[in-house]
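**Q** got a sequence here, can you model it:
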Amino acid sequence: MRIKDTAEEWRITATETPFVGNKTSARTDVVVMPDGTSVNRDYQVHPGSVAVLALDEQDRVLVINQYRHPVRHRLWELPAGLLDVPGENPLTAAHRELYEEAHVKAEDWRVLTDVFTSPGGCDEALRIYLARDLSDVEGERFEVAEEEADMEVARVPLADLVRGVLSGELHNTCLAVGVLALSAARAGDGIEALRPADAPWPARPFEA
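**A** All right, here's what the predicted structure looks like:
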C-alpha cells in the first residue's frame, strides 16, 4: 500500500481574522466535523517559505546562526526565507535567500523535500532545496539589520549535523528535516533521483 497525504477541505461556516501582522495573520474558522458538530479552529496564516541545504565539495553544509526570540535560543539553521513576494517562483526566492544570507550561488538545484511545518496550528508550507556546485558571489554584500546583523555563517560536515539533530543539540525544523532527508536520499535511490528544482508544489502553486 502506498502511503500518501491527500488534499481535503471540510466545510467552513464562518471565519474571522482577529489579528493581521506584517507577514502573517491569525484566523479562526468554524469547521463542520464529520458528525455534524461545529468547532472553532485557530491557526496562523502564513505565506509559505523556502530553505536551502547548500552542500559543498567537501560534504559540508552551509549553516547560519542567529537569535530566535520566540524560543529564546540562538539556532543553527539553513538559509531560508518567506515567500512574501506575490507570485514569486519559490526557486527564485531560494536563490535570493542563499545570496542574501551567505553571499553564495549554486549551479545545481533539486527539491529535497516539501513539508507542512506545524499543520495543527499553522498553514505554512516549506520547500527545502538541495543546492550544489557552490561559489562565492562577487560584488557588494546584502545589507543586514536586526537579528541578521548578528548572524554567523559556517560550513559544517553533514555527518556532524546529523549527529547534532539526533542528539538533541540542533533544533531548527529546516535544518533537521533537510540533513536527515539528504542522508535518507543518499541511503536510498541517491541524489540523482530527487525531484527537479521546478517540480510542482500543490501546497503553494507557482508559475514557471
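**Q** C-alpha only now, for contacts and for neighbours.
**A** Will do.
**Q** in contact with V137, which residues?
**A** Residues near V137 by CA atoms under 8 Å, 6 or more residues apart in numbering: Y99, H103, V104, K105.
**Q** and what of L55?
**A** By CA under 8 Å, 6+ apart, L55 lies in contact with V61, L62, L130, A131, R132, D133, L134.
**Q** circling back to that earlier point, and the contacts of V137, which two are furthest apart?
**A** H103 and K105 (7.0 Å; CA to CA).
**Q** sorry, back to before: tell me which of the contacts of L55 is nearest to V31?
**A** Using CA to CA, the contacts of L55 come closest to V31 at L130, 37.3 Å.
**Q** one more, so I can put them side by side:
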Amino acid sequence: MGIKDNAEEWRVTETKTPFVGNKTSVVTDAVVMPDGSTVTRDYQVHPGSVAVLALDEQDRVLVLKQYRHPVRQRLWEIPAGLLDIPGENPLRAAQRELYEEAHVKAEDWRVLTDVYTTPGGCDEAVRVFLARDLSDVEGERFEVSEEEADMELARVPLDELVRGVLAGDLHNNCLVVGVLSLAAARAAGALDDLRPAQAPWPARPFEV
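**A** The predicted model follows:
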C-alpha cells in the first residue's frame, strides 16, 4: 500500500467568521482534540486556485514577474488564478489564466500535481497543470490592470529554473512545485503517465 493522504474531520463545537473579504475570509473553529480537550484554530477560507506550467518545444517554461505586496518582492511565477466560481471546472480556469496573463493557448493538457499551499493556516488548494503544444493567441488581447499591468513575461529553460529553485533564488510556491514536479516526472520517464486534465480533484470537486 503506497503512502497517501486521507480525508478526516475532527469534531467542531463552534464556528465564527470574524472577517469576510472580497475573495477570502477568516474562520475561527473550536476543535475537539483526540484527548478530549478543545482548542481554537484560526484559518483562511480560500476558493482555490489553478496554475499552469506551460512548456514550449524548446524546453522553456513561460514565466511572469509580478509584484506581491505581502512579501514586498517581485516574484517570478507561472500563470495562475483563482477559481472565481464555486464548482468551476479547473481546466477551463487554467486555460483562461494562460490566455489572460500570457496570451497563449495550449493543445495538450495534463494534471502535474495538486497541493495545499499552507494547510496549517489556510484551506487553499491548487491544481498545477502541465500545458504543451503552445501557440500565441491572435486578435484582441485581454486588458490587464493593477499589479498585472506591470508584469514581465519571459520563457526560461526548465533546467535554469530548477537551478534557481535549488539555489533559493525563486520562491513562488506554484513555480517551485511545478518546476520540480515536471523535472521529477521527466527524469522518471513518466510524462505520459501524468493524470488527464479532467482527473477528479477531491479538494475542489467540479463537473466536466
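**Q** follow-up on the earlier one: list only those of the contacts of L55 of structure 1 flagged as buried.
**A** V61, L62, L130, A131, R132, L134 (16 or more other CA atoms under 10 Å).
**Q** which one of the residues you listed sits closest to E169 of structure 1?
**A** The closest of these, once distances to E169 of structure 1 are taken by CA to CA, is V61, at 16.5 Å.
**Q** so the closest one is in contact with A54, correct?
**A** Yes: here V61 of structure 1 reaches A54: they are 5.6 Å apart, a contact under CA atoms under 8 Å.
**Q** tell me which element the closest residue to T28 of structure 1 other than its chain neighbours falls in.
**A** Among residues not flanking T28 of structure 1 along the chain, D42 sits closest, at 4.5 Å (CA to CA, 6 or more residues apart in numbering). Using DSSP states H and E, D42 of structure 1 sits in strand 38-45.
**Q** contacting residues around that strand?
**A** Contacts with strand 38-45 of structure 1, where a contact means CA under 8 Å, 6+ apart, come from 24-33, 120-124.
**Q** same thing with stretch 138-148 of structure 1?
**A** With contacts defined as CA under 8 Å, 6+ apart, stretch 138-148 of structure 1 is touched by Q66, Y67, R68, Y99, E100, E101, H103.
**Q** check which residues of the strand holding D42 of structure 1 are buried.
**A** So for strand 38-45 of structure 1, counting by 16+ other CA under 10 Å, buried means D42, Y43, Q44, V45.
**Q** quick one: the last one and V20 of structure 1, what's the gap?
**A** Same thing as V45 of structure 1. 9 Å (CA to CA, to the nearest Å).
**Q** between the two, what contacts are shared?
**A** A26.
**Q** what's the average distance of stretch 158-166 of structure 2 to structure 1?
**A** Compared with structure 1 after fitting, stretch 158-166 of structure 2 has a mean deviation of 0.3 Å; criterion: mean CA distance after the TM-score superposition for structure 1.
**Q** buried residues in that stretch?
**A** For stretch 158-166 of structure 2, the neighbour count (16+ other CA under 10 Å) marks L158, L161, V162, V165 as buried.
**Q** and the contacts of the longest helix along structure 1?
**A** For structure 1, the helix with the greatest residue count under DSSP state H is helix 173-187. Residues from elsewhere that reach helix 173-187 of structure 1, judged by CA under 8 Å, 6+ apart: 51, 53, 76-78, 112-113, 117, 128, 158, 161-162, 165, 170, 191, 194.
**Q** chain center to the very next helix or strand once past that helix: distance?
**A** Once helix 173-187 of structure 1 ends, the next helix or strand along the chain (criterion: DSSP H and E) is strand 195-196. Between the centre of strand 195-196 of structure 1 and the centre of its chain there are 16 Å (CA atoms, centre = their mean, to the nearest Å).
**Q** strand 195-196 of structure 1 corresponds to what range in structure 2?
**A** Mapped onto structure 2 using TM-score structural alignment, strand 195-196 of structure 1 spans residues 195-196.
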